[in-house]
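Chemist: A predicted structure for the sequence below; I have some questions about it.
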Amino acid sequence: MSTDTLSTSSPASSITQAAANALVDAVHTVAARLGFPAAVAVTDQGGHLKAFDRADDAPFLTAEVAVDKAWTAAAFHTPTHTWNGYLADPQVAPLAGHPRLMAVGGGYPILVDGRCVGGLGISGGSYEQDQQAAEEALTALGFTQPAL
């Protein structure tokens, strides 16, 4: 193989700090309208925390759950609510033992032009409320919804 044609790296796109903070604010706006206090986590494409906030009345466990939802969404480029179906497959089920895998609705990959630039995780409402808040916040800021 010639080193002239060998690509040795690829650019890694990441959500900006400003966009991460804007997502946190957008989620809190939707969560307030839906009537629940939320913990909101945004990670970069590698699953590292970029922005986080927990509403005063959100239970303390929501913090960890939101971070793990964002991590799961970024790690696999897929919403967390899809994992229940995946884990029903005996070939995939062993992943359920991973301590950070969160198979509960409310985590979404953050996509720009088909590339995952981060993960969004929300906890504090029902899984339907967490999902709705994520979808509305991502749409409001112009992020692509993942095709399922």
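Modeler: Received the coordinates, thanks. Residues are numbered from 1 along each chain as shown.
Chemist: when you work out contacts or count neighbours from here on, use the C-alpha atoms and nothing else.
Modeler: Noted.
Chemist: in whichever strand in the chain runs longest, what's buried?
Modeler: Longest strand in the chain by number of residues (criterion: DSSP state E): strand 115-123. Buried residues in strand 115-123, defined by neighbour count with 16 or more other C-alpha atoms under 10 Å: 116-123.
Chemist: another one to put next to it:
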Amino acid sequence: MSLTLEQAERISNAAKMKAKEIGVPMNIAIIDEGANLKAFHRMDNAWLGSIDIAIKKAKTARFFDMNSGEIGKLSQPGQPLYNIEHSNGGLISFPGGVLLKQGDGIVGAIGVSGGNVEQDHEVAEAGAAAL
């Protein structure tokens, strides 16, 4: 299964609607099953520094097939993946990266950055739900 541009746009639109609803401008990255950037939107006034973070959150989720916040739990001192965020050219191990699934298959991921991590995750989940 491949993520289509139409699906990526639907996911992004749902994420943008949620970001507007909570009043936080976001950077929204959508990647395909191969971790290639499929779509990216920077809402007006979203932080410039969050562009890279959104993309890396999506890639982190896809590289390890789990939401980025789950990687964060496993990468704390004393945990089995401690320091993993230094691999793969840099990972982001806090919430905001969510897998995109169709049935049992993973077709990509969405990464969102611009608010606090709870807001980022909420917006990413809203986008993923649109798939």
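Modeler: Sure thing, it's come through. Predicted model, so just to flag it, every value in this text is computed and none were measured.
Chemist: so what number do they get for TM-score?
Modeler: TM-score of the superposed chains, computed with TM-score structural alignment, normalised by the length of the second structure, equals 0.92; 129 aligned residues with a C-alpha RMSD of 1.3 Å.
Chemist: whereabouts in the first structure does the helix or strand where Ile11 of the second structure lies align?
Modeler: Element membership of Ile11 of the second structure, judged by DSSP states H and E, is helix 5-22. Per TM-score structural alignment, the counterpart of helix 5-22 of the second structure in the first structure is residues 17-34.
Chemist: re the thing from before, check which helices and strands the helix holding Ile11 of the second structure is in contact with.
Modeler: strand 27-32, strand 37-42, helix 117-129 (3 or more C-alpha pairs under 8 Å, 6 or more residues apart in numbering; DSSP states H and E).
Chemist: what's the longest one packed up against?
Modeler: In this case it means helix 117-129 of the second structure. Using 3+ C-alpha pairs under 8 Å, 6+ apart: helix 117-129 of the second structure touches helix 5-22, strand 97-102, strand 105-113.
Chemist: now it, how far from the centre of its chain.
Modeler: Taking the mean of its C-alpha atoms, helix 117-129 of the second structure sits 8 Å from the chain's own mean (C-alpha atoms, centre = their mean, to the nearest Å).
Chemist: now which residue in the first structure aligns to Ala35 of the second structure?
Modeler: Checking TM-score structural alignment: Ala35 of the second structure goes with Gly47.
Chemist: correction: the previous question concerned Tyr82 of the second structure.
Modeler: Checking TM-score structural alignment: Tyr82 of the second structure goes with Ala93.
Chemist: nearest residue to its match other than its sequence neighbours?
Modeler: Leaving aside its sequence neighbours, Ala93 of the first structure sits nearest to Leu87 (C-alpha to C-alpha, 6 or more residues apart in numbering; 4.4 Å).
Chemist: so what's that neighbour up against?
Modeler: Residues near Leu87 of the first structure by C-alpha atoms under 8 Å, 6 or more residues apart in numbering: 93-96.
Chemist: if we use 10 Å, what do you get?
Modeler: Counting by C-alpha atoms under 10 Å, 6 or more residues apart in numbering, Leu87 of the first structure touches 93-96, 103.
Chemist: which one of those residues is nearest to Trp83 of the first structure?
Modeler: Within those, proximity to Trp83 of the first structure (C-alpha to C-alpha) peaks at Ala103, which comes in at 4.9 Å.
Chemist: against Lys16 of the second structure, how distant is the alignment partner in the second structure of the closest one?
Modeler: Aligned by TM-score structural alignment, Ala103 of the first structure pairs with Ser93 of the second structure. Separation of Ser93 of the second structure from Lys16 of the second structure (C-alpha to C-alpha, to the nearest Å) stands at 22 Å.
Chemist: A helix includes Pro90 of the first structure, no?
Modeler: No. Under the criterion used here (DSSP: H, G, I helix; E, B strand; the rest coil), Pro90 of the first structure is coil, not part of a helix.
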